[in-house]
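J.: Below is the sequence, then the predicted model.
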Amino acid sequence: MHNRNSNLAESLNEIFSTKEIELFFNYELNNDDITFLKTCMKEVLTIIPPDAYNCANLSSLLGAVIVDHSKIPIAIMTGHLDYKGSRVFNCEKPISIKTTNTKETLWKGHCWIEFGQYILDISIFRTVYYSENFPPLIKRDIINKYGEGKGAIMIPKDAIEEYGFEYTPCFALNNEQINGLVQGTKEKYLNKN
């Protein structure tokens, strides 16, 4: 966990001040926050039709809603995702600085939200359920463990091994990247005539 926190702090240093990093790590969710987050996740998952590999736009849209309507200090992270020791997504580079693409086809990493002692992944189940080329043994294991029809998962960092997922932070999205992804998502899903 120490190495993970070091990687995370290094990534956050690119987008946050020292005080903001301290607030980020020390934030504790309360019951109102949890209710708010559940409402936001349902809203975002309702707006964006189910599809695989939408981690960047789903996380960015959810992150923007959280930032705009709460005081929860979040970071939208990109990095590697392993499941039970097998690498599922390998992040070799950050997402393009200015992007309005809702799917980064050349980027091979994963995107999620972190705050306090939690990881929130709004996209992994959609990728598992709707991808035609997700590793079949991992897909079957995730479905057996979590079931069908799940939306998002919020994992306490101190119990992450119990969930089977390992999130390795590599880069934090900055406001320019988030705004580009949110704008692309709005254009694709919200501005239909």
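T.: Arrived safely, thanks for sending. Numbering: from 1, shown residues only.

J.: Every contact and neighbour count from this point should use C-alpha atoms.
T.: Will do.

J.: helices or strands up against the helix ranked longest in the chain?
T.: Scanning the chain for the helix with the most residues, using DSSP state H, yields helix 31-47. Where contact means 3 or more C-alpha pairs under 8 Å, 6 or more residues apart in numbering; DSSP states H and E, helix 31-47 is packed against helix 55-69.

J.: packing partners for the very next helix or strand once past the helix it packs on?
T.: Sequence order places strand 75-83 as the next helix or strand after helix 55-69, per DSSP states H and E. Here strand 75-83 touches helix 55-69, strand 86-89, strand 110-115, strand 165-172, going by 3+ C-alpha pairs under 8 Å, 6+ apart.

J.: relative orientation of the strand or helix carrying residue 145 and strand 165-172 in degrees?
T.: For residue 145, the element it lies in under DSSP H and E is helix 136-146. Here helix 136-146 runs at an angle of 110 degrees relative to strand 165-172 (axes from the mean of the first three to the mean of the last three C-alpha atoms, to 10 degrees).

J.: In the helix or strand just after helix 136-146, which residues are buried?
T.: Going down the chain from helix 136-146, the next helix or strand is strand 153-156, by DSSP H and E. Residues of strand 153-156 classed as buried: 153-155 (neighbour count, 16 or more other C-alpha atoms under 10 Å).

J.: Grab the most central residue of this structure for me.
T.: Nearest to the geometric centre of the chain sits residue 112, at 1.3 Å (C-alpha atoms, centre = their mean).

J.: how close does that one sit to residue 83?
T.: Applying C-alpha to C-alpha, to the nearest Å, the value for residue 112 to residue 83 is 15 Å.

J.: Residue 62 versus the closest residue to residue 142 other than its chain neighbours, what's the distance?
T.: Ranked by C-alpha to C-alpha, 6 or more residues apart in numbering and with sequence neighbours excluded, the top spatial neighbour of residue 142 is residue 128, at 7.8 Å. Separation of residue 128 from residue 62 (C-alpha to C-alpha): 19 Å.

J.: ok, second structure coming up, stack it against the first:
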Amino acid sequence: MTRNELVQEALYMAENITQNFRSVDGSCLYMSALLAAMMNDQFSVETRFVTGSLSVAGYTIFAHNPIKPKLTKKSDVIEQWDGHAWVELDDLIFDLSVFRTVFSTASTSRIQSLFEARFDRGSAYLVGQKNKLIEMGVVYTPLELLSDDDATIFIQNADRMGLINY
């Protein structure tokens, strides 16, 4: 599979997930887990399901708060977590939930304006080359790598919470 075919297939997956996922802010762990699992099932290249921080124009949008310690507890659903998750494939960032959260009522007008200056407000998800995003002042800093088993936990939780529309 060529890189272009790989990216096209990943975009198809991203579109499918965003169309079939209940529109709620703060769904990055669940949407990213689903995309990472789909990509890992279909592609022979390494995808990375990560958590970390996101800043725009030097302003921290999401700070990093480790999720791994919460996964070791025996709770069914992780309800409170302050952080951000996305999927990386080579030099590409796939962030399926950022616009849902940024343009929700949970976000400040300052954060919304930072994104409006760089992206179309009607975008369903963000996919971009890491270096191009950095040039735009959008910096994703991966700090925690999550496993396939971790992704499974989040997918099962999303299903339990009724976030995935079949």
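T.: That came through fine. Bear in mind that the values here come from a model prediction, so they are computed numbers and not experimental data.

J.: about what we covered before: give the aligned range of the longest helix of the first structure in the second structure.
T.: Here helix 31-47 of the first structure aligns to the second structure at residues 4-20, judged by TM-score structural alignment.

J.: Which residues does that stretch contact?
T.: Contact with stretch 4-20 of the second structure is made by 31, 34-35, 38-39, 43, 96, 124-125, 164-166, as judged by C-alpha atoms under 8 Å, 6 or more residues apart in numbering.

J.: Among these, find me the one that's closest to residue 2 of the second structure.
T.: residue 43 (11.0 Å; C-alpha to C-alpha).

J.: what number of residues lie near the closest one?
T.: Neighbouring residues of residue 43 of the second structure were enumerated by other C-alpha atoms under 10 Å; the total is 13.

J.: per the alignment, it corresponds to what in the first structure?
T.: In the first structure, residue 43 of the second structure lands on residue 70 (TM-score structural alignment).

J.: For its match, give me its contacts.
T.: Residues near residue 70 of the first structure by C-alpha under 8 Å, 6+ apart: none.

J.: gap between it and residue 76 of the first structure?
T.: 15 Å.

J.: distance from the helix holding residue 145 of the first structure to the second structure after superposition?
T.: When the second structure is superposed, helix 136-146 of the first structure averages 1.9 Å from its matched positions, counting by mean C-alpha distance after the TM-score superposition for the first structure.

J.: now that helix against strand 75-83, angle please.
T.: Helix 136-146 of the first structure and strand 75-83 are oriented at 110 degrees to each other (the same axes, to 10 degrees).

J.: chain center to helix 136-146 of the first structure, what's the gap?
T.: Mean-position distance between helix 136-146 of the first structure and its chain equals 19 Å (C-alpha atoms, centre = their mean, to the nearest Å).

J.: Which secondary structure elements does that helix sit against?
T.: helix 124-130.

J.: Enumerate every residue touching the residue nearest to the centre of the first structure.
T.: By C-alpha under 8 Å, 6+ apart, residue 112 of the first structure lies in contact with 55-56, 59, 76-78, 119-123.

J.: Residue 50 of the second structure now?
T.: Counted by C-alpha under 8 Å, 6+ apart, residue 50 of the second structure has contacts 85-88, 142-146.

J.: how close does the nearest residue to it once chain neighbours are set aside get to residue 37 of the second structure?
T.: Using C-alpha to C-alpha, 6+ apart and skipping the chain neighbours, the partner closest in space to residue 50 of the second structure is residue 145 (4.6 Å). To residue 37 of the second structure, residue 145 of the second structure is 14 Å away according to C-alpha to C-alpha.

J.: go on, residue 58 of the second structure?
T.: Taking C-alpha to C-alpha, one finds residue 58 of the second structure at 31 Å from residue 37 of the second structure.

J.: higher neighbour count, those two?
T.: Here residue 58 of the second structure and residue 37 are compared on neighbour count by other C-alpha under 10 Å; more neighbours surround residue 37, at 20 against 10.

J.: My guess is that one contacts residue 151. True?
T.: Yes. Using C-alpha atoms under 8 Å, residue 37 of the second structure is in contact with residue 151, at 6.7 Å.

J.: just to revisit the earlier point, what degree of burial does the counterpart of the residue nearest to residue 142 of the first structure in the second structure show, as a neighbour count?
T.: Aligned counterpart of residue 128 of the first structure in the second structure: residue 102 (TM-score structural alignment). Residue 102 of the second structure has 23 neighbours, counted by other C-alpha under 10 Å.
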